[in-house]
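> A structural model of the following input is requested.
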Amino acid sequence: MNRKFMTLYRFSLLQKLRAKSFLISTALMIVFLIGFSNIERIIDWFAGDEPKIAVVSSLDADIVPVLKESGIKSEIDQKDYSLQEARDAVKDGTYEVVALMTSDPYVVTLISESPEQSLKTQLSTALKLVRDQKIISESNVDPAILAALAAPITTKQELTSTGGKNEDELFAASALVYVLLFLMYFTIVIYGGMIVTEIANEKSSRVMELLISAASPIQHMLAKILSIATVSIIQLSLLVGVGYYSGQKSSLFDQLSLDSLSIQTVVYLFVFFLLGYFLYATLLAALGSLVSRVEDAQQVTIPVIMLIVAAFMISIFSLNAPTNQAVVVLSFIPFFTPMLMFLRVMLTDVPMWQILLSIGLMGVSIALALFVGTKFYRGGVLFYGSNPLKQLRRILSGRQ
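I've put the predicted structure just below:
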């Protein structure tokens, strides 16, 4: 490989890896991932200890076992307080919560210093259970009959287009695809936008003139794209590793069924992510070369960003209809392939020839984008005017 290209690549890569912004953002994202994956422990920590509870009951049945079955973990003391005594017990700190439960009518009066919404629901559920049991016994209705009436009907669904996945596996796969699509979307947007920002910064500081004098614009463009791709892979690998290790004991991660994340899924994610990144990064680098200031970058990159947003929105809306004919057709259009084909591969049984065809079309599109993009980059990288659209017209007319 060309020595000048490798020099530019190493310089750009090391510059990004040593940048304070990279180190700080990585550290913040790691802290966020650790916090998110342990959100239940954090909530329990802030929630503090279980409240001390006293129950004043005029019911015929023993309410304490029923309250325990409803999920209350605190120690429950039975007291014979009046309403005023219950208020005094909470006020002087003897108990944090006092619940008065009556049977005529069935009412729960909850006295506490602060709102106890979950406890209120548990008390209400327990009292309803006691009331229902009394109604059943007084009506001489066989409990087995009521249980039979309340039993749900078993419904089985056989899916023919999901590659052997049952309904539960399909739901887990959909949740996983939802997360991975977000990951793919944000990384392409963030790291693709980084290319435009860096080119504009190098042009505004006149560093670009020194870099271009040492290597051709084509080498500079490819080194920029590949170095940022390497940074993204390093950062994402670190974040995914930390997130997976930290979230192994979290119920939130259990719902994503990370155990079903097969090698095949990782390979497809990696392939379609890289293909999408290189396609959009090439377009963004070409358009970014037309601007001289970071403030002007948005006006030329809006079309590409809109394509990424459109691909992401279509993918999200297609989660419940991955076999739709429009989704199938759009999955072969290179701008939508990275997300839509990945969606189809994860949720349906896609023939291998379609996967290979979509990858081939992406490869051709990236080659075409590189061919056109290098012409844009060669003509725009040393352009310092304030009108990028004017420079674009000059490039297209061959007058750069």
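> hey, let's count contacts and neighbours off CA atoms from now on
OK.
> show me which residues of stretch 6-13 are buried.
Residues 8-9, 12-13 are the ones in stretch 6-13 that count as buried (16 or more other Cα atoms under 10 Å).
> my bad, stretch 105-115
108, 110-112.
> and the closest residue to residue 214 other than its chain neighbours, how far is that from residue 302?
Leaving aside its sequence neighbours, residue 214 sits nearest to residue 4 (Cα to Cα, 6 or more residues apart in numbering; 7.4 Å). According to Cα to Cα, to the nearest Å, residue 4 stands 32 Å off from residue 302.
> could you do residue 288 as well?
Residue 288 sits 11 Å away from residue 302, going by Cα to Cα.
> neighbour count for those two, which is higher?
Neighbour count, other Cα atoms under 10 Å: between residue 288 and residue 302, residue 288 has more, with 31 against 13.
> compare with the first, here's sequence two:
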Amino acid sequence: MRKFFHVFSFYFRESFLSKKSLITSGILFLVVFGIFAFNHFTSDKDKNKDKDKLAIVMDSATYIVQEEGLNKILPSAQIRIEKKEQLEKLHKQVEEGKLDGLFYVKEKNGVPEVTYMYNGFSSQETSTIIANYLKQQYTQVILSKHKVPSDVAQQLQTDISVKEEAIKDRASSFGIAYVFIFVLYMFIIAFGNTIAMNIASEKSSRVMEIMLSKVKPLYMMYAKILAVVTTALLQIAILACGVLVPVLIGWVDLDNASLFGLPIDFAKLDVKVISLFIVFFITGYLLYAMMYAAAGAVVSKTEDLQSVSFPVAILIMAAFFISIKSLSDPNSTIVVISSYVPFFTPMVTFSRVVAGEAGALEISIALSLLLATIFFLNFIASRIYVNGVMSYSDKVKFKDLAKFIKRH
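So this is what the prediction gives:
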């Protein structure tokens, strides 16, 4: 066991305490910290910058638009009322991108007719609000024309309020689940490739032959895997510090937090979610790390590694895309079935946990299948690793893998 810890400490120093790794860790912290710092220092300055710039031209004697009142009911935009003579000039400003939209209102048989001019993408919310604003005036004109009593007219124009009550609020869980899934995906890809590349490099440089005379092959494989997973967890902790420091300073509004437009509900970060993330991260990493270790052991040249590890990368990408689908539709057939497929379980089941759709029984079954698969892959990968690290054939075929697995 002493030899194992010596090998583990060697690989850990190489993977985390090296100059390159420490610089990477520092950059990860600064990038995350910098994103929140940028959002904090620019949010107030850019409050009006993000508003749509709109102009309204009225060509009607009957209907009147109040600029102040319209800006109140449409706070996401800066609206100004312009004269009819400015229509051509304003049209050109929309074309040049100086204005986000232009509304031209005229009458046709006493009914307001609105033309919405824009360059690029329209805003359905804005056009609907302005149309409703004019519709209220039109309703008032018709009621006055037919001499409807004022109290009746007022009742007819009463707004119907809609009270939203989410049975399961998917929007609040989307952001936090996406961030965790993306982190899991990126770290498995990055550190899995690190394992495969290191093994392939040691093998191609013949360093492996020297090391095998001192240490058992399995010690080397497990020490490398554990060293890299420890490094990955430490770097996730560094990323978490990049979020925690701005929160403690007060730069993050926990009630209205978002990242790249995705709402992040920190209330979802309870003990259950954090614990399951750590469990799924470690088990998911171990699952793919063993496959990457086997891939690195069977190649004799590092340039051959990509083609051998390609099927593993396909599995990870499939898991990522299915988990993204589960964020919006966690009960679809493909998502539910995939949550029990061990290669997809870490990402897909975790996303369903955050969405509140995975119960204790489903989590237990999925984890049991995942652990059983890890133990099975442990047997396969260890055989391939032990027999593959000393094989220097140009190309390894499937029949060669079968021989490695059968050979003791």
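> rewinding a little: helix, strand or coil for the residue nearest to residue 214 of the first structure?
Assigned with DSSP: H, G, I helix; E, B strand; the rest coil, residue 4 of the first structure falls in the helix class.
> just to be sure, residue 350 of the first structure is in a strand?
No. Under three-state DSSP, residue 350 of the first structure falls outside any strand and is assigned coil.
> map it onto the second structure.
Correspondence of residue 350 of the first structure to the second structure, assessed by TM-score structural alignment: residue 359.
> format the buried residues of stretch 6-13 of the first structure as JSON lines; extra columns: secondary structure.
As requested, those are arranged in JSON lines below (three-state DSSP):
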{"residue": "8", "secondary structure": "helix"}
{"residue": "9", "secondary structure": "helix"}
{"residue": "12", "secondary structure": "helix"}
{"residue": "13", "secondary structure": "helix"}
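> now these in JSON lines, with distance to residue 371 of the first structure?
Output for these, formatted as JSON lines (distance: Cα to Cα, whole Å):
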{"residue": "8", "distance to residue 371 of the first structure": "20"}
{"residue": "9", "distance to residue 371 of the first structure": "20"}
{"residue": "12", "distance to residue 371 of the first structure": "22"}
{"residue": "13", "distance to residue 371 of the first structure": "24"}
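> ok, so of those, who is nearest residue 270 of the first structure?
residue 13 (20.1 Å; Cα to Cα).
> and the closest residue in space to the closest one that isn't next to it in sequence, how far is that from residue 36 of the first structure?
What sits nearest to residue 13 of the first structure in space, not counting adjacent residues and going by Cα to Cα, 6+ apart, is residue 227, at 4.9 Å. As defined by Cα to Cα, residue 227 of the first structure lies at a distance of 30 Å from residue 36 of the first structure.
> more neighbours, those two?
Between residue 227 of the first structure and residue 36, counting by other Cα under 10 Å, residue 227 is the more crowded of the two (22 against 17).
> how is residue 107 of the first structure assigned, secondary-structure-wise?
Counting by three-state DSSP, the backbone at residue 107 of the first structure sits in strand.
> that one is in contact with residue 101, isn't it?
Yes. The criterion here is Cα atoms under 8 Å, and residue 107 of the first structure meets it with residue 101 at 5.8 Å.
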